[in-house]
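S.K.: 3D model of this:
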Amino acid sequence: MNRQLVLVPQGAEYRAVQRGLRGQRLRGWQVVPLRAGAAALSTPALSAALANGPTVAVVLGVCGGLQPQDPVGEVVVYRTCQDEAGVMASLDGLLLARFGDRWRFVKAITTQGVMCKAKEKQALARRWGVEVVDMEGVLLLRHLQGLGIPVAMVRVISDGGDRDLPDLTHAVDHLGNLRPWPLMVAMLRNPLAAAYLVQGSLRALAVLEAIAPEVVRCLADLTPAPLP
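M.R.: Next up is the predicted model:
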């Protein structure tokens, strides 16, 4: 029975992590795709995985940088994650210690939608002192902690705080699925921002694929030994 969870937003992020972990043959780990944003908690696969009583969970994926100097492709480990009201939750200290000084530790914030404007990203950073943004982190953190499950979150920055993105407000439905037509319209309306988004996403996904095995290895002694 799988007792450790790797939770990843569905789609390209999930596929990248699957590729990275392919052939690792680590027993005890289950990779679970999640709906994007607030819909993550209603993912049937998550409910099924939690029914097995997991002992630890790590959330992998991409995030947005909020500072102009944030490099695309940088790996970050969440130290805290908060909502837009400023209510903060801390990640598990013992799990954080497993990562040592491999990657930068950050304060994160979860928003209801995609942060598209650079000035909005920077304003969010100034107001709350946060460094990166996602759409499901704090929701997952509170839910899992409420079940007594230690949580770590490791993400890769896919866009910095110095560039606008296409307006993706209508490109994701209530179940966290991309809507192809609204997505295409948003990209065509701002081709320069679209090109930046695509390039940054591809780079971040490549890094995510590369680090997935290392993230799991950092927690390897929490699981049974690898298969021979």
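S.K.: alpha carbons only for contacts and neighbour counts from here, please
M.R.: Will do.
S.K.: do you know how far the most centrally placed residue in the chain is from residue 149?
M.R.: Taking CA atoms, centre = their mean, the centroid of the chain lies closest to residue 61, which sits 3.3 Å from it. Distance of residue 61 to residue 149, computed by CA to CA, to the nearest Å: 19 Å.
S.K.: quick one: residues contacting residue 190.
M.R.: residue 166 (CA atoms under 8 Å, 6 or more residues apart in numbering).
S.K.: still on that earlier bit, surely the residue nearest to the centre of the chain is within a strand?
M.R.: Yes - the assignment for residue 61 is a strand, going by DSSP: H, G, I helix; E, B strand; the rest coil.
S.K.: quick check: it touching residue 154?
M.R.: Yes - using CA atoms under 8 Å, residue 61 makes contact with residue 154 at a distance of 7.0 Å.
S.K.: what helices or strands is the one helix or strand residue 144 maps to leaning on?
M.R.: According to DSSP states H and E, residue 144 maps onto helix 137-146. When contacts are defined as 3 or more CA pairs under 8 Å, 6 or more residues apart in numbering; DSSP states H and E, helix 137-146 packs onto strand 75-82, strand 88-90, strand 104-110, strand 151-159.
S.K.: please give me the structure for this one as well, since I'd like to look at both together:
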Amino acid sequence: MMNTVILVPQGAEYKAVCRGLRQNTGSIPRVLAIPVGMQPLTKYLQQWDKQQSPVSSSPTQNCHVELAGEQGAGRKGENLSPPLPAPCPEASHHTKFSWQTTRVLVMGLCGSLRQNYAVGDAVLYQSCTYQGRVQECDRPLMTQLSAALPKVSLVKGLTSDRVIWSATKKSSLAATSNCDVVDMESFAALQFFQAMGIEVAVLRVVSDDSLHDIPDLSAAISTDGSLQALPLAWGLISQPIAATRLIRGSLQGLKVLEKVTQALLDSNLINT
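M.R.: The predicted structure is shown next:
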């Protein structure tokens, strides 16, 4: 039987997925709260992989990461020190872990690059691009996810190493990359796990549209992929209209993310 590992950015996105899993009293997948950004995530996964024996039957022994509140843009985790996995508090009925029988699902929020995709839309990546390089998602797993979520849209994803906050920049990226949505982690996860021969898919929910600016929160992201509270607060306060738009979109996206997680559990697709 295939085990599912869910990767989701630390903070409110992680908590939304855990709330969705809370609806199930049986076996649920392992969920890892990951840092924001390509390099922090790659380093995190490399360290995590080194700590995995061929079979580990006690996931609850992983270092628990304390996470911050659920308001705002959805990524307010504390520093990951050391950057170890954070299993959902509810994840107490795991089967034994083995890479040979594992598939990975990347979940979280994303930004829209086109008017076709609005806040609250669930999207399933066909591929993900980073600096002209393309990683394809696992087709059989995509087909299963699409069947379980009839309203999901198939998209081409783009991973950026910086916050894409400007509507003008989004329009430019849509034209030059031929992609539909943008995030900061998916390409790194696809590259890492596909090199190991592991099935990977990306399922996200749009939290900001392509027509309006959001706050530029680049200064709030530290080198380890965590968000720093004071720069984050200042970034939101200094751009109140854009901040209000981002917060509303994030809260709407988080509600959908929770429901999508529930739907996957109801379909028995991610149960382990």
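S.K.: what is the corresponding segment of structure 2 for the helix holding residue 144 of structure 1?
M.R.: Aligned by TM-score structural alignment, helix 137-146 of structure 1 falls on residues 186-195 of structure 2.
S.K.: distance between the matching stretch and the chain's centre?
M.R.: Remark: stretch 186-195 of structure 2 is offset 13 Å from the chain centroid, using CA atoms, centre = their mean, to the nearest Å.
S.K.: pull out the buried residues from it.
M.R.: Buried positions in stretch 186-195 of structure 2, judged by neighbour count with 16 or more other CA atoms under 10 Å: 186, 187, 188, 189, 190, 191, 192, 193, 194.
S.K.: over to stretch 24-33 of structure 1?
M.R.: So, applying 16+ other CA under 10 Å, buried residues of stretch 24-33 of structure 1: 26, 27, 28, 29, 30, 31, 32, 33.
S.K.: residues in contact with it?
M.R.: 1-11, 14, 18, 45-46, 49, 213, 223-227.
S.K.: filter these to the buried ones?
M.R.: In the contacts of stretch 24-33 of structure 1, the ones that pass as buried (16+ other CA under 10 Å) are 3-10, 14, 18, 45-46, 49, 213, 223.
S.K.: how about the contacts made by residue 130 of structure 2?
M.R.: Applying CA under 8 Å, 6+ apart to residue 130 of structure 2 gives the contacts 158, 159, 160, 187.
S.K.: for ChimeraX, what selects the buried ones among the residues you listed?
M.R.: Burial among the contacts of residue 130 of structure 2 is assessed by 16+ other CA under 10 Å; the matching ChimeraX selection reads:
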select :158,159,160,187
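S.K.: give me the helices and strands touching the lengthiest helix in structure 1, please.
M.R.: The residue-count maximum for a helix in structure 1 (DSSP state H) belongs to helix 191-218. The helices and strands touching helix 191-218 of structure 1, judged by 3+ CA pairs under 8 Å, 6+ apart, are helix 12-21, strand 56-65, strand 151-159, helix 180-189.
S.K.: at 7 Å what do you get?
M.R.: helix 12-21, strand 151-159 (3 or more CA pairs under 7 Å, 6 or more residues apart in numbering; DSSP states H and E).
S.K.: buried stuff in that helix?
M.R.: 193-194, 196-197, 200-201, 203-213, 215-217.
S.K.: got the helices and strands packed on helix 191-218 of structure 1 as CSV, with distance to residue 117 of structure 1 columns?
M.R.: Below are these laid out as CSV (distance: least, CA to CA, whole Å):
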stretch, distance to residue 117 of structure 1
helix 12-21, 23
strand 151-159, 11
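S.K.: pick the most deeply packed of the ones you listed.
M.R.: Of these, the one with the most neighbours on average (mean count of other CA atoms under 10 Å) is strand 151-159, at a mean of 26.
S.K.: quick check: it compared with structure 2, mean distance?
M.R.: When structure 2 is superposed, strand 151-159 of structure 1 averages 0.4 Å from its matched positions, counting by mean CA distance after the TM-score superposition for structure 1.
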